[in-house]
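K.L.:
Any chance you can model this:
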Amino acid sequence: MRHLGRLLAVLALGVLCLQLWFAGRIALMNVIAPQSTSFQRSEALRLLKDKQQVPWAQSWVDDAQLPRTLKRAVIASEDDSFAQHGGVDWDALKGAWKKNEKAQARVEARGKGVAKVIGGSTITQQLAKNLFLSGERTLLRKGQELVLTLMLEALLSKQRILEIYLNSVEWGEGLFGAQAAAWHYFRMDVSRLGAFEAARLAVMLPAPKRFERQPGSAYVINRAGLIVGRMNSAQLP
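P.N.:
The predicted model follows:
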């Protein structure tokens, strides 16, 4: 029992040290932009393995140069309560859970196919996952994501969270951040994006690798039109 107690104490100390390391990294992000994220590094390794090269485009743009149109479009599309919640939108998670249960029930009734999983993650949760975590889906990883989400909300302003997110999120294979996306898809600087271009970029965020093949598809165009209609009511932090 004594050895077990010591082992548990060492494990608890290790977990505490890990959380303090995460907290320190996040606190530094107030003044130093992250050079890369865990997701970006894993993507670089995948590209190197699959293609023997790493096509890459990313360029940091400060918050003042990120247009309000893009911020409103992303909030309207991805997380319309971003300015109000504390990192987790519990109502959105509950709604996603119910939709996933219904979808799974329909698949089981047909006896074939795979249910499409609908996420309820906020912008802050997506940033926490991309910055520090792997893509595996386990209860332990989800628990760590929640802790990181709360750390981000406690140690960074909403403006800084959105700034880091827009500069690091994936917009295609080897394509990261709003500046690289604006140039790749529209051949313009991100600061010049109009409402419709911003909405088209926002629509791509749930599945950028799929949408990059047809960035002007009927779905993207129609969905972007809906986002444009919601942008004026999107609250900026």
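K.L.:
okay, CA-based contacts and neighbour counts for the rest of this
P.N.:
OK.
K.L.:
any idea where the helices of this structure begin and end?
P.N.:
2-28, 38-51, 68-78, 90-110, 123-132, 139-155, 158-168, 178-186, 195-204, 208-211, 218-231 (DSSP state H).
K.L.:
Could you also give me the structure for this second sequence? I'd like to compare it with the first:
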Amino acid sequence: MRVGVVTFPGTLDDRDALRAVRIAGAEPVALWHGDDELADVQAVVLPGGFSYGDYLRAGAISRFAPVMEKVVDAANGGMPVLGICNGFQVLCETHLLPGAMIKNAHRSFICRDQPLRVENTRTAWTSDYQQDQVIRVPLKNQDGQYVSDERTLSQLEDEGRVVFRYAAGATHGPAGFESNPNGSRNDIAGVTNAAGNVVGLMPHPEHAVEAGFGPDEPGAGTRTGTDGLGVFTSVLRSLVA
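P.N.:
From the prediction side, this is the model:
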């Protein structure tokens, strides 16, 4: 199976995402923002970074990249699409996902290992997790506060479309933001579209895919660091289902 990873000017985590795809067992395919086709991939990842320098708004320029026209069409046709951090912002800007990402409530860049609770295991990107499982993956952002109008927020909650929620257990961060690192509404860390094939999240599962190199579980005595791998194995499972 072929999983594409898009690189925009200013993307930082494309190589990490390509590596995560390979470790999960798929063939990683590098896609360029100027591409006008998707190279026969079966899923797409929009990785983290600061595409186009985050000028105007984070993700606001990337939505007009030629490759995004193909990604939007493919997503609307059912192809699994994942947006991580800046990729989540791009998905919101394209309206593949509802809501918007704004500056962190504490107005500071944050970088830490972040516990997440898995709220929805029915998406293309989360089926390898257990309901309410708490995982730990790196988080790094300055525009990570998820907001939406009350009607959209209620719809997301009522339809079970909150995929990841920030959980307690972070070891450091700005005062008052120990659990919710950026002030996101309802502690939302990730959401899905109604069909479940498009998912966006702010934390970085691609940085927690190999034992010994990702976040460790406090008190466990050993470093596992693979909590993010399930995101990438889940989509492979969904493609063969």
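K.L.:
Can you calculate the TM-score here?
P.N.:
Superposed pair, TM-score by TM-score structural alignment, normalised by the length of the first structure: 0.25. Supporting alignment: 108 aligned residues with a CA RMSD of 6.3 Å.
K.L.:
before we move on, back to that, could you dump the helices of the first structure into a markdown table and include mean neighbour count?
P.N.:
Rendered in a markdown table, the data for these read as follows (neighbours: other CA atoms under 10 Å):
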| stretch | mean neighbour count |
| --- | --- |
| helix 2-28 | 13 |
| helix 38-51 | 14 |
| helix 68-78 | 24 |
| helix 90-110 | 14 |
| helix 123-132 | 22 |
| helix 139-155 | 17 |
| helix 158-168 | 21 |
| helix 178-186 | 20 |
| helix 195-204 | 24 |
| helix 208-211 | 17 |
| helix 218-231 | 18 |
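K.L.:
Secondary structure element holding the nearest residue to Phe88 of the second structure once chain neighbours are set aside?
P.N.:
Leaving aside its sequence neighbours, Phe88 of the second structure sits nearest to Gly200 (CA to CA, 6 or more residues apart in numbering; 4.5 Å). Element membership of Gly200 of the second structure [criterion: DSSP states H and E] is strand 198-201.
K.L.:
what packs against that strand?
P.N.:
Secondary-structure packing of strand 198-201 of the second structure (3 or more CA pairs under 8 Å, 6 or more residues apart in numbering; DSSP states H and E): strand 81-84, helix 86-93, strand 188-192.
K.L.:
Swap in 7 Å and give it another go.
P.N.:
strand 81-84, strand 188-192 (3 or more CA pairs under 7 Å, 6 or more residues apart in numbering; DSSP states H and E).
K.L.:
rewinding a little: can you name the residues that contact the residue nearest to Phe88 of the second structure?
P.N.:
For Gly200 of the second structure, the contacting residues are 82-84, 88, 190-192, by CA atoms under 7 Å, 6 or more residues apart in numbering.
K.L.:
Distance check, it against Asp113 of the second structure.
P.N.:
To Asp113 of the second structure, Gly200 of the second structure is 18 Å away according to CA to CA, to the nearest Å.
K.L.:
same deal with Thr152 of the second structure?
P.N.:
Thr152 of the second structure is 29 Å from Asp113 of the second structure, by CA to CA.
K.L.:
okay, those two: which has more neighbours?
P.N.:
Asp113 (22 against 13; other CA atoms under 10 Å).
K.L.:
Name the SS class of the more buried one, please.
P.N.:
Of the three states, Asp113 of the second structure takes strand under DSSP: H, G, I helix; E, B strand; the rest coil.
K.L.:
which one is Ala75 of the second structure nearest to, not counting chain neighbours?
P.N.:
The spatial neighbour of Ala75 of the second structure that comes closest, neighbours along the chain excluded (CA to CA, 6+ apart), is Val81 at 6.3 Å.
K.L.:
residue contacts, the one you found?
P.N.:
43-45, 75, 197-199.
K.L.:
Quickly name whichever of those is closest to Arg117 of the second structure.
P.N.:
Val199 (15.0 Å; CA to CA).
K.L.:
quick one: the closest one from Ile110 of the second structure, how far?
P.N.:
On the measure of CA to CA, Val199 of the second structure and Ile110 of the second structure end up 22 Å apart.
K.L.:
Show me which of the two is the more surrounded one.
P.N.:
Between Val199 of the second structure and Ile110, counted using other CA under 10 Å, Val199 has the larger neighbour count: 29 against 18.
K.L.:
helix/strand/coil for Arg117 of the second structure?
P.N.:
Under three-state DSSP, Arg117 of the second structure falls in the strand class.
K.L.:
so how many other residues sit close to it?
P.N.:
With other CA under 10 Å as criterion, Arg117 of the second structure counts 20.
K.L.:
ok, for it, nearest residue in space, not its chain neighbours?
P.N.:
Val134 (4.4 Å).
K.L.:
list the contacts for that neighbour?
P.N.:
With CA under 7 Å, 6+ apart, Val134 of the second structure has these contacts: 115-118.
K.L.:
Kindly supply the ChimeraX command isolating those of those that are buried.
P.N.:
Applied in ChimeraX, the following selects the buried portion of these according to 16 or more other CA atoms under 10 Å:
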select :115,116,117,118
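K.L.:
Thanks again, I'm all set now.
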